[in-house]
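> model this:
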Amino acid sequence: MGEITIKHLAETLNVSTATISKALRDSHEISNSTKARVFELAKSLNYRPNPFASGLRRQKSNTIAVILPEIADNFFGQAINGIEEAARQKGYHLLIYLSHDSSEREAFFINDVLGRCVDGLLISISFDGANFSHLDEIQQKLPTVFFDRTYEGSLLHVTNNDYDSAFEATKHLLDGGCRNVAYLAALQTLDNGNQRFKGYLGALQQFGVPFRQELVVDCTNNRDDNYAKLFHLVKNVKPDGIVSSIEKLAKICYHICNDLGVDIPGDIKIISFSNLDCAALLNPSLTTITQQAFEMGKEAATMLFKVLKNSNYEAESKVVKAQLFKRMSTR
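Down below sits the predicted model:
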């Protein structure tokens, strides 16, 4: 059939080339059902964007790509603001992609980035896969900085002090008298997820509290599955404290405790990694490990600009420390 182009995709699906182009860029103008059809066809035909389409050549464009798992999460919204500020100061524009925590979509977007005239990439990776070959590839072809979510092969990255933060969160519950502390695990395939779990284990060990596997809940990106698992945890396992590795799981726990008539913090104390703006307004207010998302985004962009200025820039990592905000959910 020869080289597959956007025109081929459009003719096969009986839509315009503009629709295909927008769908591949995950534009809000295109319905999710149409996007799904386009992605499925593009994958089946092994479509690859043409880097020379529209007369583009690999040259300085003053544009950087950003791939995020989501923007509904308060952390990533704040991180984008930090990236944008650093980019604006350097006269750069942003091209933003949302993977929706899909490693398949993330790999497709990385392929798309390689076909565009962008100078570099900032990425916080999805947690639903364990194959990172597309991430290894992009680092060999384009200046790339990872932030928040990283993997073992990331050469340049800006992260949170995940071990210390999870250790402090667990210690806070243990100091408050909890001895059956549950851990809600997410990001298990990523470095920061592993570090948070190790911090939880480290605090238990320091306090001489035995580890219980039934208190660890491996969560996914499926809300219904997570609700069922956490409902079982709260109703049947009955922890007296919960450390949530991401904020969406803590919010589910609030719903479950309300449904079961479980008192927070009387029956169970809850602490979560969270940048939720309204954490202080929840009933009860949520104790959080709050990451400096704006600063992390700004640091990641600044690191990328250093790489773009100096092609011999060596691998580097930076840690932006999170803060513990004690509120009523752990009193």
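
> please count neighbours and contacts with C-alpha atoms only from this point.
Fine.

> give the contact list for the residue nearest the centre of the chain.
Central residue of the chain (CA atoms, centre = their mean): residue 69, 4.8 Å from the mean position. Shown in contact with residue 69 (CA atoms under 8 Å, 6 or more residues apart in numbering): 98, 99, 100, 101, 102, 124, 125, 126.

> one more pass at 10 Å, please.
Residues in contact with residue 69 (CA atoms under 10 Å, 6 or more residues apart in numbering) are 76, 97-103, 105-106, 123-127, 149.

> so residue 219 makes contact with residue 193?
No - judged on CA atoms under 10 Å, residue 219 makes no contact with residue 193 at a distance of 11.5 Å.

> of these two, who's got more company?
Set residue 219 next to residue 193 and count neighbours by other CA atoms under 10 Å: residue 193 wins out with 22 against 19.

> would the more buried one count as being in a helix?
Yes - per DSSP: H, G, I helix; E, B strand; the rest coil, residue 193 lies within a helix segment.

> hmm, it is touching residue 126, no?
No - contact status for residue 193 versus residue 126: not in contact, 11.6 Å apart, counting by CA under 10 Å.

> shared neighbours, the two?
Common neighbours of residue 193 and residue 126 (CA under 10 Å, 6+ apart) are 149, 150, 187.

> okay, now the residue lying closest to the first one once chain neighbours are set aside: neighbour count?
If you skip the residues right next to it in sequence, residue 149 has residue 124 as its closest partner in space, 5.0 Å away by CA to CA, 6 or more residues apart in numbering. Residue 124 is flanked by 23 other residues according to other CA under 10 Å.

> here is the second sequence; please produce its structure so I can put it next to the first one:
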Amino acid sequence: MQNKKKIDIIELAKILNLSKSTISRAFRNSSDINKHTRQRILDKAQELNYHPNIYASSLRKRKSKTIAIIIPELANNFFSKAVNGIENIARSNNFHSLIYFTDSQVKKEIEITKNLLNGRVEGVIISATGEGTEPLHIKSLQRNTPVVFFDRVYDEIIAPKVVTDDYESSFKATELLLKNGCKRTAFFVINKNISIGKQRMKGYLDALKANGCKHNDKLILNCCNHFQENYKMISKFLKKEKPDGIFASVERLATCTYSVCKDKNISIPADIKLICYSSIDIADLLAPSLSTVTQPAYDMGAKAAELLFKQINEQQISDEKVTLTSRIDERASSQ
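This is a model prediction of the structure:
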């Protein structure tokens, strides 16, 4: 049975009856070490769950100058703007950024954080994948690396977090549809178990209640990250449930709804009114122009970076939470 207890280089050297310098050369892939010895070291390190911090000396001297940014995707306008905010702050601190994509898969998030355990970066900014898993991989990373969350967070992790007023904005977005005459307002969500999914759905439900509308589970559509699958689900949903209003919790569900409505000759906003979370720059150029809950994506990224460098410089974990305000931009799609 493999021993999963975390060990250091001194213990590994004793177990293998080798010097620390030999262990270090093996992980640096130095040419002056026998390949069989190197493989023996690597195999034993894997067996004992040893992760070498090959950048430790440079980190102590502040020479790594690199942070990691972990996000679900970059194609989303929100994340591209947030990364821009992060990188501007990083550059002002003479740091470089490594960007990693999880494709909204927690398995990839775990793999990425494991690869960062060797200390190649001085800090990590992450928008979490979630999926209801216990974030032990983040806790492991935090032992040696400062971590800051933005937008999508693990509530149980003690770390700085930068979020927006998801509940309040979702309440206002839903209420906008109701005040514009919608009687069957639907909610489209990709993952209602992650932090933003929970808050946005709660805002939707509470707005219905506050305006005297009964909650109907059939009007909540759980979607996915794939366009073709969402297209099929939304097409079937519109035909069966016949909503007259839709609040989409993420941008891709709104754009997919546009495609379905165009193909099915459903008029927006005459037949269905629509509003969504989106940072798309051409929202006002769509036909019809798209009503949005617009998050301050750039500012969120910049603030997350500021909190990360504060941790790096002060060398202590913070639990500071910053909540920024989103903006409701009402356009033709919800009128």
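
> any idea what the TM-score is?
Here the TM-score for the pair of chains, by TM-score structural alignment, normalised by the length of structure 1, is 0.83; 294 aligned residues with a CA RMSD of 2.5 Å.

> where's residue 252 of structure 2 relative to residue 231 of structure 2, distance?
11 Å (CA to CA, to the nearest Å).

> what about the strands in the stretch 1-150 of structure 2?
Here the stretch 1-150 of structure 2 has its strands, by DSSP state E, counting those that start in this stretch, at 66-71, 96-101, 123-126, 147-150.

> revised request: answer the last question for the stretch 201-335 of structure 2.
220-222, 245-248, 273-277, 291-294, 321-324, 327-329.

> name the residues that touch the fifth one?
Identification of contacts with strand 321-324 of structure 2 by CA under 10 Å, 6+ apart yields 148-151, 159-166, 295-297, 299-300, 303-304, 307.

> go with 7 Å
Contact partners of strand 321-324 of structure 2, identified using CA atoms under 7 Å, 6 or more residues apart in numbering, comprise 160, 161, 162, 163, 164, 165.

> the first one too?
Counting contacts by CA under 7 Å, 6+ apart, the residues outside strand 220-222 of structure 2 that touch it are 186, 187, 188, 189, 190.

> residue contacts, the fourth one?
Spelled out, that is residue 189 of structure 2. Residue 189 of structure 2 sits next to 197, 221, 222, 223, 248, 249, 250 when contact means CA under 7 Å, 6+ apart.

> let's see it at 8 Å
197, 220, 221, 222, 223, 248, 249, 250, 253.

> give me the buried subset of those.
Buried members of the contacts of residue 189 of structure 2, counted by 16 or more other CA atoms under 10 Å: 197, 220, 221, 223, 248, 249, 250, 253.

> dump the residues you listed to TSV, plus distance to residue 325 of structure 2.
Shown next, in TSV, are these (distance: CA to CA, whole Å):
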residue	distance to residue 325 of structure 2
197	17
220	25
221	26
223	26
248	18
249	16
250	17
253	22
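
> how many residues are close by the aligned residue in structure 1 for residue 274 of structure 2?
Residue 274 of structure 2 maps onto residue 270 in structure 1, with residues paired by TM-score structural alignment. Using other CA under 10 Å, residue 270 of structure 1 has 28 other residues around it.

> how close does residue 270 of structure 1 sit to residue 148 of structure 1?
Relative to residue 148 of structure 1, and taking CA to CA, residue 270 of structure 1 is found at 23 Å.

> coming back round to it: for the contacts of strand 321-324 of structure 2, pick the one with the most neighbours.
residue 161 (29 neighbours).

> can you tell me the closest non-neighbouring residue to the corresponding residue of structure 1 for it?
When structure 1 is aligned by TM-score structural alignment, residue 161 of structure 2 is paired with residue 157. Nearest residue to residue 157 of structure 1, sequence neighbours excluded (CA to CA, 6+ apart): residue 146, at 4.5 Å.

> what's the answer for residue 209 of structure 1, then?
residue 179 is the one closest to residue 209 of structure 1 (CA to CA, 6+ apart), at 6.8 Å.

> tell me the SS of that neighbour?
Following three-state DSSP, residue 179 of structure 1 is assigned to coil.
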